[in-house]
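**Student:** Next one to model:
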Amino acid sequence: GPYFNLGVGLYTKETRSIREETLRRLSEIYGAEKLAVVTGRNRRLAILAIGGLYKHFNDRASVFIADEIMGGAPPTIQKPSPYGIIKSASDMGVPTLIYVGDSAEDIAMAQNASEFGIRTLFVGVTGLTPNPTRARNMFASLGADVIVESVDSLPFIVEEAKKSAA
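**Tutor:** Coordinates of the predicted model:
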């Protein structure tokens, strides 16, 4: 018969993908109200996985797709639908944003959001995947704007980009 894991949920084995210092630096660069979570998970599981770091995110602009669907939204809002990005950008009042992800669905969602007028810079993170080389190649072939091993390098990249643009 089918096998069910009735033990502790797999989310408890996840390692946090971002350091608190990184979130502090991003808050300094953009403002605390400009950091949000967009995930296919429900709020409870996402916050359990993020832990105490969730306090750095704008709760009003965060989107938990599973909760939206449970609340009656159509399943078509799941990734790669740009729904989550569009809703979050609207709640933050921004026409442009950076979306960080680790999957093909994430980059497709970011690209789809751009088609709806939300300019979305996609940052592909390879260090969260079992095969970082394959992830890097996939992100490159799909047209990722930036590819990093760790999201913790994002503040440095943003600061360097600002210097280059000046």
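
**Student:** from here on, contacts and neighbour counts on C-alpha atoms
**Tutor:** Noted.

**Student:** Which of the three states applies to the residue nearest the centre of the chain?
**Tutor:** Nearest to the mean C-alpha position of the chain, counting by Cα atoms, centre = their mean, stands Val100 at 4.2 Å. Secondary structure for Val100, judged by DSSP: H, G, I helix; E, B strand; the rest coil, is strand.

**Student:** Now the second one, please; I'll put the structures next to each other:
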Amino acid sequence: MNNQKFDSIIFDCDGVLVDITQSYDKTIDKTCKYILKEYAGIDSITIDHKIIDGFKASGGFNDEVDLTYAAVLSLYVADKLNENPSEFICKVISNTDKTGILSVQSYVKSICDISEFLSKLGSLDDRHRNPVYSIFDQIFFGPELYEKLFEKPSKFSEKGMISNDKVILSVSLLKTLQKEFGKKLAVVTGRGIESIRYSLKDMLNYFDINSSAFLEDEPRALAKPNPAALIRAIQAMGSKNCLYVGDSMEDYMMAKDATAAGNPTTFCAIVGTSTNPEDRRKLFAKSGVQMILESINDIPKVLNLV
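**Tutor:** Now for the predicted structure:
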């Protein structure tokens, strides 16, 4: 990186600024168990980090609700076919590609009739009516924040899993980066702005909000790895050489596509928040990522800012 002179830095949130292993990851498991029990009478296996990492390695599951939906479909089909659920979901993962939920639906439809179950679940394009989205949001946000965001009560009384977010970002790191990049600090994340503000609080004010993108608040067509939101952020800041910091294959693919579209972007992979950092490091190294760090706290050293 000695020959690089980045003029902006853009961050993903989950797994980068915030450790989500006890928040989003737990919500995936809780939602999957609830949906399968309520809509199909099935007792679900635990959706552990191996399953989550397996789906995410395909590059098509930046959205945790999509991943939950994929797990639900997989386990429903495993039950209908009397297959071992753990073995079958691994088989589904091996047939998943960067199209994400579309590849999962295509595969399970090819071996089992799931039309009746799909009619109960509805389309992921309709967030307000889809039960997977609804249950996921209620479990993740908790009753107070859910009612604030969606203007309707939650059916659950338990504290939201979002309260288990472990914030890695610090004011001291932000001030160090601000000296180098000034106002050219932004966020392009799958979260909505109120969700990220809940966890980062006043630290969000250090970022150029107008140049940032909060994809949960935007159409699904803009979800990662679509580079449109990243390109928009880069161009809004007038950046000529951006460093994008993420933790997933979707992030890497998005950065590569932004570069291919004429917006030079170097990808920095964060692996320390993964439940298996060494496997994540190997995945990125095999894919050609040159900057792989344990934590965002290593960035100032790598960029010779300290």
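
**Student:** coming back round to it: correct me if wrong: the residue nearest to the centre of the first structure contacts Phe122.
**Tutor:** Yes: when contacts are counted by Cα atoms under 8 Å, Val100 of the first structure is listed as touching Phe122 (6.0 Å).

**Student:** quick one: the residue nearest to the centre of the first structure from Lys87 of the first structure, how far?
**Tutor:** Distance, Val100 of the first structure to Lys87 of the first structure, using Cα to Cα, to the nearest Å: 16 Å.

**Student:** now the helices for the first structure?
**Tutor:** 20-30, 43-50, 65-70, 83-92, 104-115, 132-142, 154-165 (DSSP state H).

**Student:** could those helices go into TSV alongside distance to Thr126 of the first structure and mean neighbour count?
**Tutor:** Converted to TSV, the helices of the first structure look like this (distance: least, Cα to Cα, whole Å; neighbours: other Cα atoms under 10 Å):
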stretch	distance to Thr126 of the first structure	mean neighbour count
helix 20-30	17	15
helix 43-50	18	16
helix 65-70	23	17
helix 83-92	21	21
helix 104-115	11	20
helix 132-142	5	16
helix 154-165	13	12
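
**Student:** closest to Phe57 of the first structure out of those helices?
**Tutor:** helix 20-30 (8.5 Å; Cα to Cα).

**Student:** quick one: contacts for the equivalent of Ser62 of the first structure over in the second structure?
**Tutor:** Superposed on the second structure with TM-score structural alignment, Ser62 of the first structure falls opposite Ser212. Counting by Cα atoms under 8 Å, 6 or more residues apart in numbering, Ser212 of the second structure makes contact with Ala186, Val187, Val188, Ala233.

**Student:** just checking, Asn42 of the first structure touches Ile65?
**Tutor:** Yes: the pair Asn42 of the first structure / Ile65 is scored as a contact, 6.5 Å apart, by Cα under 8 Å.

**Student:** and for these two, which residues touch both?
**Tutor:** Common neighbours of Asn42 of the first structure and Ile65 (Cα under 8 Å, 6+ apart) do not exist.

**Student:** Excluding chain neighbours, what is closest to Ala108 of the first structure?
**Tutor:** Pro80 (5.4 Å; Cα to Cα, 6 or more residues apart in numbering).

**Student:** give the contact list for Thr133 of the first structure.
**Tutor:** Per Cα under 8 Å, 6+ apart, neighbours of Thr133 of the first structure: Thr126.

**Student:** quick one: what's aligned to it in the second structure?
**Tutor:** Thr133 of the first structure maps onto Glu278 in the second structure, by TM-score structural alignment.

**Student:** what do you get for Ala49 of the first structure?
**Tutor:** Using TM-score structural alignment, Ala49 of the first structure lines up with Ser199 in the second structure.

**Student:** mind listing what Cys227 of the second structure touches?
**Tutor:** Residue 227 of the second structure: Pro, not Cys. Met254, Ala255, Asp257, Ala258.

**Student:** Could you measure from Ser81 of the first structure over to Phe64 of the first structure?
**Tutor:** 13 Å.

**Student:** can you check Glu20 of the first structure too?
**Tutor:** 21 Å.

**Student:** cool, Ile118 of the first structure as well?
**Tutor:** Counting by Cα to Cα, the gap from Ile118 of the first structure to Phe64 of the first structure is 19 Å.

**Student:** Check Arg24 of the first structure too.
**Tutor:** Arg24 of the first structure is 22 Å from Phe64 of the first structure, by Cα to Cα.

**Student:** for Phe57 of the first structure, same thing?
**Tutor:** 13 Å.

**Student:** For those two, list the residues in contact with both.
**Tutor:** Contacts common to Phe57 of the first structure and Phe64, judged by Cα under 8 Å, 6+ apart, are Val37.

**Student:** could you flag which of the contacts of Ser212 of the second structure are buried?
**Tutor:** By neighbour count, with 16 or more other Cα atoms under 10 Å, the contacts of Ser212 of the second structure hold Ala186, Val187, Val188, Ala233 as buried.

**Student:** Closest to Ile28 of the second structure out of those?
**Tutor:** Looking across these and measuring by Cα to Cα, the closest to Ile28 of the second structure is Val188, at 21.8 Å.

**Student:** Please identify the nearest residue in space to the corresponding residue of the first structure for the closest one, excluding sequence neighbours.
**Tutor:** Using TM-score structural alignment, the partner of Val188 of the second structure in the first structure is Val38. Of all residues not flanking Val38 of the first structure in the chain, Val63 sits nearest, at 4.7 Å (Cα to Cα, 6+ apart).
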